[in-house]
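[1] Sequence first, predicted coordinates after that:
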Amino acid sequence: MRNKFICVLVCLTICIQCFSFIGFNSENAMAATVSISNGIQFKDTSGNVIHAHGGGLIKYGDYYYWYGEYRDNSNYFLGVRCYRSTDLKNWEYRGEVLEPSSAAELNKCNVERPKVMYNASTKQFVMWMHWENGVNYGQARAAVAYCNTPDGKFTYQGSFRPMVNSGVTDHGLPGYMSRDCNVFVDTDGTGYFISSSNENMDLHLYKLTPDYKGIASLVAKLFVGKQREAPCLIKRNNYYYLITSGCTGWNPNQAKYAYSTNLASGWSDLYNLGDSTTYNSQPAYIIPVQGTNGTSYLYTGDRWAGAWGGKVNDSKYVWLPLIFESNTSLKLPYSDSIQIDTVAGTITYRDDTIAPDLSDGWGLVFSDDFNGTSLDTKKWNYNYPWGNTHTNRAYCAPENVSVANGVLKIKAENKRHPNAPATTNTYDGTFSLDYTSGAINTDKKFNFTTGYIEGRFKMPGTTGFWPSFFTLNSNGGRPPEIDIFEILCHEPTTLHTNYHYGSSKSHYNKQTVADLSKDFHIYAVEWDTEYIKWYLDGKQVASAFRDSQAIAAAKDMYLIINLAVGGWETDPNSSTDWSQGFECDWVRVWQKGADSIPEVILGDINNDKAVDSIDFALLKKYLLGDNVLSDERAKKAADLSEDGTIDAIDFALLKKYLLNQ
C-alpha cells in the first residue's frame, strides 16, 4: 500500500507540474494581444517614463530590445537606455548601456538616434549613432559602440565622419557629414549604415565592414538635394523601402517613402506616407513583428516635445501599422490605439478615418432634435453671447430663427434690421450691416470640454451666405475656436474645417466634396486632449494633432449655429436666392465615460416605457397643484407640446393620444 501511495503521489506531482507548465504557456499565449495607446509617454514595468527617444529596436531570442536617447534638461546626453519586452507593450528597464562615463568624448555631448544591429558572425551587438560635441552641430559625426550581450555595457569605439580618409570634405571638414541615421542588415548578412549628409540635403548609404564596426564603402547618394532625414530602411519580398521625413526642426512634417529592388540604384520617386504631419510624429524605426500568422511591420515614431517648447524627455510616442497594399504601395493609417499579438505576428487597429463607435463608452450629454414649435430656450440662447453682430454684414434677430416640422431654420433677409447700427467693428474688419439673419448659442446653458460633436444640416446654395457650426471659448470667445464646418455658399462643394488657437494662429483645412446644398449631411468633430478630427457623413476629412496645433484640451466651450451674410463670403448680388435658408435636423454632443441624459418618451411621466392611464392621472394631479413631477425627466415627459410649460394643452394632447390608442 505504501508503494502504491508513493506512486500515486509521484504521478500527481508530475501532473501538477505539467498542468502548471501548460497553464504558464497558455497564459502567455492569451496575454500576447496587447493594446498600445498613441500620443502618450510610455511607461516601463516599474511605472517610470520610458526614455528611448529617436530609438531603434531589434528582436533577439524571445525578447524585443528597444534602445533610445535619454537627455538632461539642456538636451545633453545622459545615456542610451535599453528596455526589453516579449509583447512590445510591457517594457522592462535594463539600464543605460552607454553613459557619459563610457568615454571622455561622451562627457558633455549630444548623442542622437542610437540604433543597434546584431552581427550573427561575430555574435556581437553593434550600436551606431549621431554624435555632436555639445557646442554646435558642425561636427556631424557617426559613432560606434559594441557589446557581447544586448543589454550589457557597450564599449565605445569612437566617433568619425564617414570616408574621412578618402580626401572628400563636407562643409569644410574631412569626410561626409553624418546626422540622422539608421542601420540595416540585409538577408545575406551584409550590414549597412544610412545617414543624412551635406547639411541634410542628401542621404548617404554605406556598406559596413564584416564586423559592422566601420565603413567599407559608399553605396549610393540618395535623393540628393531633397532634404530628407530620419531614414528607416527595411526589406520585404525582395523590395527595399526607405522611409524618411522632411527637415523642419522639431516640427513634424510629411513622411515619404521610396522603393527599389536594388540598394544602389533604381529608387522610385518619393510618395507621401500618412498625413501632412505624419500624425504629428517623425519616423524612428520600422520593426518586423514575425509570428505564426505571418509578419507585420510596426512604424515607431517620436512626437518631439520641442514642437511645443518642451524638452526631449517630454516627448511622446506614435506606433502604427505599416501596411503594404502591394510591393510598391505603402499606407500608414492612424489609430488612437493599436493591438499587437507578437505570437501571431499581427497588428490590428480601428480605422480612425471612420467616426467612433458611440455605443462603446460614450455618453450622450446634449441633444436637440428640434421637435417643438419654437426654439428650446432651456438649451439655446438667441444671437451671440456678446450681441447681435459678428464678422459679417448681417444683424441677427430672434425672429429669423424658427423651429417647425422637426427642423431648425435660420433665414437671411435682404434688408437692414431697424435696430441695427450702421456698421460693426470686428477683429476681421469693419462691416456695414445691410442684412438681417439669425444665430443661436448654448453659452451658460451647455458648456463642455472635449467630446464628439455632431449635427445634421442642409446648406443654402446661393451666393452671399456663410453658414457655420462652431465652438467658442466660454471664458471670452476666441481663441480657441473649433469650426465643425464653415461653408461659403458660392462654392458649395468646398468644406472648410478650421481651428483657431493661440493669439493669432490657425489650422486651416478645406476639402472638395459633393454639393452640400443638395441634401442634409452629418457634420462632426471629435475633440480630444490630443487631437481634433473632422468627419463628414461618418468619414474623416481632416485632423489636427496636439502640441504643434496646440489643441485646447482644457478650455470650456459652447456651441454656435449661425448664418452669416457677406464678410468672408462674397457679398450677395442679383443672383442671390433669399428664399433659401440654413436648416438643421438635430445636434448632439457625446463624451467618453459620461452618463447619457435620460431618454424621454413624451407622455411617459412615470418612466415605465408606456404611456397609459397612470401617466394621465399623474399629469392631472400636477395640474391640480400636487407636485408629483419630481425630476426633470418627468417634467420633460409631461410637456407634450414641448413649449417649455406644462399646462392644459399638454393634458389635452395626452387625453387625445389615449383615446385614439
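    Alright, I've got the coordinates. Residues are numbered from 1 along each chain as shown.
[2] For the rest of this, base every contact and every neighbour count on C-alpha atoms.
    OK.
[3] and the next element down the chain from the strand or helix carrying F24?
    Per DSSP states H and E, F24 falls inside helix 2-30. As assigned by DSSP H and E, the chain's next helix or strand after helix 2-30 is strand 33-37.
[4] before we go on, here's another structure to hold up against the first:
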Amino acid sequence: MKTISPIASHSLFAPILLLLMASPLMALEPSPVGEIFQNSPGDWEFVSNQSDEFDSDQVDTAKWNINTEDLGTWSWEPENTFQLDGIMHLRMVQEDHQRGNNKLAYKSGIARQYTTATYGYFEARVKGCDLFPGASPAFWLHSKGPENRFMATDGETVAYSEIDVIELQQGEYNDTTKQNNGVDIIDCNLHAVLIRDGKRQWIRPGTHPETNKNEYHASFDPRKDFHVYGVENNKDFVIWYIDGKEVARKPNLYWHLPMHITLSLGLRRPFETYKNGGREAVLENTTREGFPTEMLVDYVRVWRNKNTIAESSTPNKQSNGSKVKTKTRSGNQLDNEVAGHSMSKSQFVAMEKAKWESNGWPWNREKVESNFEEIDVNNDGVASGIERQKWFAKKKASLK
C-alpha cells in the first residue's frame, strides 16, 4: 500500500485540503518508511525524477531502460517488464534461445534508470518471486562504462561501483553452515572493480567479506508479502534498511561513482553455476515447472541530502527504451585511443566497424557482437585490454 507523509494539523487545514483537492499539481511528497531522517529532516529533499509509483498503464521508458544489453546466463527482454494496477512486474520465463555462441534457456525482465545518482537514500517496496530456488529479485545501483573512474582514499583506482540494496532468494552455498542458504537470507552486498597494474580486479563479497558482505536473517518470507528495502549511500558509509530499521552498514571505500538505479530478476541455482570464475548455464536442469515467475515492485523512491555535494540525476541518454550507447569517434582515431583500455560493447562494435570498412570487408554486426561475448569472459559488460589481448592471441594461434 502506497503511503505519503501526513499534513501537519493546524487551523488552515480545511482550506489547504480543498486547495489540494482542486489542484493535483500540489501532491504531497512521500516520506521514507521508519525514522531514517529523524536527526536531520530538513536536510533531505525528494527526487521526483528518479522516483516512480508505477501508477500508469505502461512503463515510463523515458525513465527506465527495459531493453538493456544482455549479461549472464539468461537474456533480458522488454516484454518481461510491465506495469499493472500500480505495480511493476519483472517476469522470468523458460524459453530456449541462442545468444552468440551460447545456448540459453531463460529470459527475464529488468528496469534500469537512464539517470545516475551517487549519494542519497534509495527505497523500494518489493515482493519476491514465488520460485525458490532458481531466481533472485534484486534492487541495486551500479555504475556503467569504462570512462568512469574514481580515486579512493586508500589510493585505489575504482572502475566500477555496485551497491546491492537487496538480492532476495539467492540460496547461495554457505561456507559456515556447509549448506545452501534458505529463503530467509537476504543479501545486502557490495561489489567493485579496481585497476591494479593495468588490470581489472574484482572486489566481491566472497573474497572481501569484511568490506563487502552482509547477510540479513529475516523473520519473514520475502515471497509472501511486500517489504520496504532501502539504502543510504553517503561519503562515509553505506547503510542498509529493511522496513525502516537499520540492518547493516559498511565504510564507503569504493562506492562513489555515478550509479544507475536498477530492478531485475536474475537466474540462480540450479539453472546456473559458477565455474572458472564465471557463470555458466546448467542446461540439463532446464524446466518449465515454476515458470513464469514474477518479482513485484510497488514503488521506487529517492531522496538526496541537500548538504552533500553529489553527482546526481545526470542523464546518460534517454531514447524510449533503446539500448544505451556510448558516443564514439570513427576510424583510426577511435582505434588508437581505446585499443589498450577497457571498452564497452558499443565502443568495441564501433571500433570493429571502422576496421571492417577501412579493409573493405562486408559488415557483419552479429559476428562482431558474438566476438565481444567471447572476449568478455567475466560477463561484466566490458572488454578489458587484457581480455582482448588474450582473445586476439588465441585467434591468431588458431590460424597457424
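    Now that the structure is in, tell me what you want to look at. It should be emphasised that the depicted structure is a prediction, and the values quoted were computed from it without experimental measurement.
[5] re earlier: other SSEs contacting the helix holding F24 of the first structure?
    On a contact count with 3 or more Cα pairs under 8 Å, 6 or more residues apart in numbering; DSSP states H and E, helix 2-30 of the first structure meets no helix or strand.
[6] Do you have the helices of the second structure handy? List them.
    With helices called from DSSP state H, the second structure shows them at 13-22, 209-212, 331-338, 345-358, 365-375, 385-398.
[7] which outside residues touch the second one?
    Contact partners of helix 209-212 of the second structure, identified using Cα atoms under 8 Å, 6 or more residues apart in numbering, comprise N189, L190, H191, I203, R204, P205, K250, P251.
[8] again, 7 Å this time
    Under the criterion Cα atoms under 7 Å, 6 or more residues apart in numbering, residues N189, L190, H191, R204, P205, K250 lie in contact with helix 209-212 of the second structure.
[9] Assign L619 of the first structure to helix, strand or coil.
    helix (DSSP: H, G, I helix; E, B strand; the rest coil).
[10] residues touching it, list them.
    A638, F651.
[11] And it, how close does it get to L654 of the first structure?
    According to Cα to Cα, to the nearest Å, L619 of the first structure and L654 of the first structure sit 9 Å apart.
[12] now swap in C232 of the first structure and tell me
    C232 of the first structure is 70 Å from L654 of the first structure, by Cα to Cα.
[13] And for V401 of the first structure?
    The value you get for V401 of the first structure to L654 of the first structure, if Cα to Cα is used, is 28 Å.
[14] about what we covered before: of all the helices of the second structure, which lies closest to G171 of the second structure?
    Nearest to G171 of the second structure, of all these, is helix 209-212, at 17.2 Å by Cα to Cα.
[15] mind listing what's buried in that closest one?
    Of all the residues in helix 209-212 of the second structure, those buried under the rule 16 or more other Cα atoms under 10 Å are T211, N212.
[16] Ok, stretch 272-290 of the second structure next?
    E272, R279, E280, A281, V282, L283, T286.
[17] got a list of what the nearest residue to the fourth one once chain neighbours are set aside touches?
    Spelled out, that is A281 of the second structure. The spatially closest residue to A281 of the second structure, leaving aside those adjacent along the chain, is E272, at 4.3 Å (Cα to Cα, 6 or more residues apart in numbering). By Cα under 7 Å, 6+ apart, E272 of the second structure lies in contact with T73, R279, E280, A281, V282.
[18] Might one say that the first one is in contact with L104?
    Yes. Distance between T73 of the second structure and L104: 6.5 Å, which falls inside the contact criterion (Cα atoms under 7 Å).
[19] ok, the two, which is more surrounded?
    For T73 of the second structure and L104, the more surrounded residue by other Cα atoms under 10 Å is T73, and the numbers stand at 25 against 22.
[20] List the contacts of the residue nearest to the more buried one when sequence neighbours are not counted.
    Excluding the flanking residues, the one nearest T73 of the second structure by Cα to Cα, 6+ apart is A281, at 5.3 Å. Applying Cα under 7 Å, 6+ apart, we find A281 of the second structure in contact with T73, L104, F271, E272, T273.
[21] From F372 of the second structure, how far off is A281 of the second structure?
    18 Å.
[22] One more: W76 of the second structure?
    If you go by Cα to Cα, the gap between W76 of the second structure and F372 of the second structure works out to 17 Å.
[23] now K107 of the second structure
    K107 of the second structure is 20 Å from F372 of the second structure, by Cα to Cα.
[24] Read off where stretch 227-247 of the second structure ends up in the first structure.
    The aligned range for stretch 227-247 of the second structure in the first structure is 521-541, by TM-score structural alignment.
[25] Identify each buried residue in the matching stretch, please.
    Quick answer for stretch 521-541 of the first structure (16+ other Cα under 10 Å): 521-528, 530-541.
[26] repeat for stretch 213-231 of the second structure
    Quick answer for stretch 213-231 of the second structure (16+ other Cα under 10 Å): K213, N214, D221, P222, R223, F226, H227, V228, Y229, G230, V231.
[27] Throw the residues you listed into a markdown table and include distance to N336 of the second structure, thanks.
    Below are those laid out as a markdown table (distance: Cα to Cα, whole Å):
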| residue | distance to N336 of the second structure |
| --- | --- |
| K213 | 39 |
| N214 | 42 |
| D221 | 53 |
| P222 | 50 |
| R223 | 51 |
| F226 | 51 |
| H227 | 50 |
| V228 | 48 |
| Y229 | 45 |
| G230 | 43 |
| V231 | 41 |
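[28] Most widely separated two among these?
    K213 and F226 (23.9 Å).
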